[in-house]
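J.: Model the structure of this input:
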Amino acid sequence: MGGGPVTDVSNADRTPAEARALFRDGLVTPTAGWSAGWTQANLLALPRDLAYDFLLFTQRNPKPCPVLDVLDAGQVSGPILDGDIRTDIPAYRVYVDGELTDETTDVTSWWRDDLVAFLIGCSFTFEAALLEQGVPVRHVEQGVNVPMYRTTRRCRDAGAITGPLVVSMRPMPATQVADAVRVTSRYPAVHGAPVHVGDPADLGIADLARPDYGDPVEVRPGEVPVFWACGVTPQAAVVESRPSLAIAHAPGHMLVTDARDSSYLV
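T.: Presented below is the predicted three-dimensional model:
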C-alpha cells in the first residue's frame, strides 16, 4: 500500500460515492475529515459460524462495537452502502488464524460466500460536531491518523470471541472536556461519550507517543487526553480469538457510507 493523508479541504465536500471511487482506484489515506455529514463505519467480516458469537459480543460491548448494519453471508453491499465493501475502503487488513496476513487495497481475492460483514459505528462521525463547537480534533489539524491504544480493560466475552477494549484519543484543554462529553453523548450509535478522561495509566497505556494503531499527536501544555471506545476493538478480539479468517478495515481507513450523520443523532 502507498500514499498518505490527504489534507485538501475539498475532501470534506466529496460525496460518499466520489470518495469510494477514489479509494477503489487505489487512493490510500485515513478518512478523518472526508465527506462531511456522511457516516463512516468500521468493517469486520467473519465466517458465518462465528457470526452469532460476534453479534452477541457487540451486544454485550455496545460502546466499542455499536452495530450500524449486518449484511447477509456473502453480501457486499446493503442499505447504507451503494458500493462494494471488498474494494471501496482505502485499506484493509486480512487475518488468518488471528495473524495479520495481508494489508491490501482490495480483498476480492480473499472474499468468501460464507463471510458475514458487520458495519460498526466510527467516532469520525461526531468529529464535525466537535469542530463546530470549537473543540480541537488534533489528528485532523495535523493531517495524520487518529491515535488508538489497546487497554487493560477487558470486553465482556461472547462464545468464542474475547478481547480488550481499544480506545481512540483526542487531546483538548480541560475547559473543553465538558463540551466534548455533551456533544458526543448525543451520538450513541458511534461510540457516544468518552470512556475515560485524564491519566492514560488508568487504562494501562504506558506512552501516548506510542499508539498501537494510527499516529501520535501533539498534546499541548494545559491539555488533557480524552479517550473514546474505538471500533478497532473487534480487530484486537480477532487477534486473541483467532478465527480462521477475518477481514477488516485498516485502522483509521474507514468505509464512507451513504447514511447521514444526522440519522444517528439523538
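J.: okay, CA-based contacts and neighbour counts for the rest of this
T.: Fine.
J.: what about residue 156, which SS state?
T.: Recorded secondary structure, residue 156: coil (DSSP: H, G, I helix; E, B strand; the rest coil).
J.: Over to the one 10 residues further on?
T.: When the structure is reduced to helix, strand and coil (three-state DSSP), residue 166 reads as strand.
J.: Report how many residues lie close to it.
T.: Residue 166 has 28 neighbours, counted by other Cα atoms under 10 Å.
J.: For the nearest residue to residue 38 once chain neighbours are set aside, give its distance to residue 196.
T.: What sits nearest to residue 38 in space, not counting adjacent residues and going by Cα to Cα, 6 or more residues apart in numbering, is residue 260, at 4.6 Å. Applying Cα to Cα, to the nearest Å, the value for residue 260 to residue 196 is 27 Å.
J.: Let me see the ranges of the helices in the chain.
T.: In the chain, the helices defined using DSSP state H lie at 16-24, 48-60, 127-132, 138-142, 177-184, 233-241.
J.: Please identify the most buried of the ones you listed.
T.: Stretch with highest mean neighbour count among the helices of the chain: helix 233-241 (a mean of 22; mean count of other Cα atoms under 10 Å).
J.: Give me the distance from that helix to the chain's centre.
T.: Distance, stretch centre to chain centre, for helix 233-241: 13 Å (Cα atoms, centre = their mean, to the nearest Å).
J.: could you check the angle helix 48-60 makes with that helix?
T.: Following axes from the mean of the first three to the mean of the last three Cα atoms, to 10 degrees, one obtains 130 degrees for the angle between helix 233-241 and helix 48-60.
J.: now for helix 233-241, which elements pack on it?
T.: strand 164-173 (3 or more Cα pairs under 8 Å, 6 or more residues apart in numbering; DSSP states H and E).
J.: any idea how far the closest residue to residue 102 other than its chain neighbours is from residue 254?
T.: Nearest non-adjacent residue to residue 102, counting by Cα to Cα, 6+ apart: residue 94, 5.0 Å away. From residue 94 across to residue 254, the span is 15 Å (Cα to Cα).
J.: Could you do residue 83 as well?
T.: Per Cα to Cα, residue 83 is found 14 Å from residue 254.
J.: Please identify which of those two sits among more neighbours.
T.: residue 254 (26 against 19).
J.: Touching, the more buried one and residue 28? I think so.
T.: No - between residue 254 and residue 28 there is no contact under Cα atoms under 8 Å: 10.6 Å.
J.: contacts for stretch 73-84?
T.: Stretch 73-84 is contacted from outside by 17, 20, 48, 69, 71, 85-86, 111-117, 257-259, using Cα atoms under 8 Å, 6 or more residues apart in numbering.
J.: How about stretch 229-241?
T.: 42, 44, 63-65, 95, 97-99, 120-123, 148, 150, 160-168, 191, 194-195, 246, 248, 251.
J.: another one to check against the first:
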Amino acid sequence: MTALSAAAERLRIRSGAYAGQTAGLARGHVQANLAILPADWAGDFLRFCQANPKPCPLLAVSEVGDPALPTLGTGIDIRTDVPRYRVYRDGVLTEEPTDIRDLWQGDFVSFLIGCSFSFEEALLADGVPVRHIAMNRNVPMYETNIDCVPAGRFAGKMVVSMRPMAPRDAIRAIQITSRFPSVHGAPVHFGDPAAIGIRDITKPEHGEAVPVEPGEVPVFWACGVTPQVAIRTARPPIAITHSPGTMLITDLLNTHLSVL
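T.: Below you'll find the model as predicted:
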C-alpha cells in the first residue's frame, strides 16, 4: 500500500514514473477498468454493459471526444492517467502503450467500469486474506465458458478474477462483496474451476498465478476484463482498454460504494 493520494498517483503515472499494476495504490480510493470506443460503437457497448452488470458495472461514461471524467476526479485525463493501455484494431491486440494522446480521436467515448480492487479493501479490513496482494502480484484472471448477454455487435464469454480462501473466509467474502454491486458484487462461482471452463488454475489468461493451498477453495468474481473479450469478438476498427491490473485511480472512496 502507498501513502500517496489518488491525485498524486495519477500525476506519477502521467509523468511516466510508474507503469505497473495498481492494486494497493491510493488506499481507500475506487479504481476503474477502461474501454474506449468510437461513438458509433458506443451505443451497443453501453447496452452490453447494462445487460451484463456483474462483469461490467458502469461507474462513468465520458462525453464524446472529451478525455476528462469530472464525476470520477479533478483533472483526470484518460489519455495519460492509466499506467498501461491495450490497443485493439479490428479485434486484434496490437500494442500496449503507456500514453494514448497520439491515438486519441474526436469521436472517442470512454467507459469506466467498477474494479474488484475496491472490495479487496473491505476484505482486508475484515481480516480476510487476499493472496495476490500479500504476494505483490497481479490478480489472476481467467476466460470462462459463461456466456454474457449479447447486445448489438457485442457478445462473448465472461472473464473472472480468482482469490483462494479457506472455506470460512470464502463465506465471509461472499457476505462482504455482496454489499458492493458497483464493483462486481458477490462471486459468480467457487470450487471446481472446470465447471466454468477453466482447464488449468495455474495458467491464468491475464494477471499472475497464485497458489491454492490444501484445504482452500478458489473463489471467482466477475471481472472488468470481460469487455476485452467482447471487443475481440465485435472487432471495432479501434478500441483502447486498460492493460489488466493497471487501472484508473479515481477520487471516489470505496466506502461510498457499499449499499449496506
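J.: Quick one: map the residue nearest to residue 38 of structure 1 onto structure 2.
T.: Matched by TM-score structural alignment, residue 260 of structure 1 corresponds to residue 253 in structure 2.
J.: Count the neighbours of that match for me.
T.: Neighbour number of residue 253 of structure 2 under other Cα under 10 Å is 16.
J.: ok, now residue 205 of structure 1?
T.: By other Cα under 10 Å, 16 other residues sit near residue 205 of structure 1.
J.: quick one: what's aligned to it in structure 2?
T.: For residue 205 of structure 1, the aligned residue in structure 2 is residue 198 (criterion: TM-score structural alignment).
J.: what sits against its match?
T.: 142-145.
J.: Just the buried ones out of those, please.
T.: Burial by neighbour count, judged by 16 or more other Cα atoms under 10 Å, picks out 142-144 from the contacts of residue 198 of structure 2.
J.: what residue of structure 1 matches up with residue 48 of structure 2?
T.: In structure 1, the residue paired with residue 48 of structure 2 is residue 57, using TM-score structural alignment.
J.: Not counting sequence-adjacent ones, nearest residue to residue 258 of structure 1?
T.: Spatially, and ignoring its direct neighbours in sequence, residue 258 of structure 1 is nearest to residue 80 (5.0 Å; Cα to Cα, 6+ apart).
J.: Now do the one you found against residue 34 of structure 1, distance only.
T.: For residue 80 of structure 1, the distance to residue 34 of structure 1 (Cα to Cα) stands at 17 Å.
J.: Compare these two and say which one has the larger neighbour count.
T.: Neighbour count, other Cα under 10 Å: between residue 80 of structure 1 and residue 34, residue 34 has more, with 27 against 15.
J.: Quick check: the aligned residue for that one in structure 2?
T.: Under TM-score structural alignment, residue 34 of structure 1 pairs with residue 25 in structure 2.
J.: likewise residue 241 of structure 1?
T.: In structure 2, residue 241 of structure 1 lines up with residue 234, judged by TM-score structural alignment.
J.: Please list all residues in contact with the closest residue to residue 62 of structure 1 other than its chain neighbours.
T.: Spatial nearest neighbour of residue 62 of structure 1, excluding adjacent residues (Cα to Cα, 6+ apart): residue 191 at 7.7 Å. Residues near residue 191 of structure 1 by Cα under 8 Å, 6+ apart: 62-66, 121-123, 228-230.
J.: Let's see which of those residues end up in strands.
T.: Members of those lying in strands (criterion: DSSP state E): 121, 228-229.
J.: what's the neighbour count on the counterpart of residue 223 of structure 1 in structure 2?
T.: Superposed on structure 2 with TM-score structural alignment, residue 223 of structure 1 falls opposite residue 216. By other Cα under 10 Å, 17 other residues sit near residue 216 of structure 2.
J.: what does the one 5 residues further on give?
T.: Burial of residue 221 of structure 2, expressed as a neighbour count using other Cα under 10 Å, amounts to 25.
J.: ditto for residue 108 of structure 1
T.: 11.
J.: What of residue 181 of structure 2?
T.: Residue 181 of structure 2: 17 neighbours (other Cα under 10 Å).
J.: picking up where we left off before, which one of the helices of structure 1 lies nearest to residue 219 of structure 1?
T.: Among the helices of structure 1, the nearest to residue 219 of structure 1 by Cα to Cα is helix 138-142 (8.5 Å).
J.: elements contacting the closest one?
T.: In terms of contacts (3+ Cα pairs under 8 Å, 6+ apart), helix 138-142 of structure 1 is packed against strand 164-173.
J.: Mind giving me the packing neighbours of the strand it packs on?
T.: Using 3+ Cα pairs under 8 Å, 6+ apart: strand 164-173 of structure 1 touches helix 138-142, strand 148-154, strand 223-229, helix 233-241.
J.: related to what we said a few turns ago, I figured the match of residue 34 of structure 1 was touching residue 1, is that so?
T.: Yes - Residue 25 of structure 2 is within contact range of residue 1, at 5.5 Å (criterion: Cα under 8 Å).
J.: Next, show the common contact partners of the two.
T.: With Cα under 8 Å, 6+ apart as the test, residue 25 of structure 2 and residue 1 reach no residue in common.
J.: before we move on, the earlier item: which neighbours do residue 254 and residue 28 of structure 1 have in common?
T.: Joint contacts of residue 254 of structure 1 and residue 28 (Cα under 8 Å, 6+ apart) are residue 90.
J.: Now render the helices and strands packed on strand 164-173 of structure 1 as a markdown table, adding distance to residue 265 of structure 1.
T.: What follows is those, written out as a markdown table (distance: least, Cα to Cα, whole Å):
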| stretch | distance to residue 265 of structure 1 |
| --- | --- |
| helix 138-142 | 22 |
| strand 148-154 | 24 |
| strand 223-229 | 17 |
| helix 233-241 | 23 |
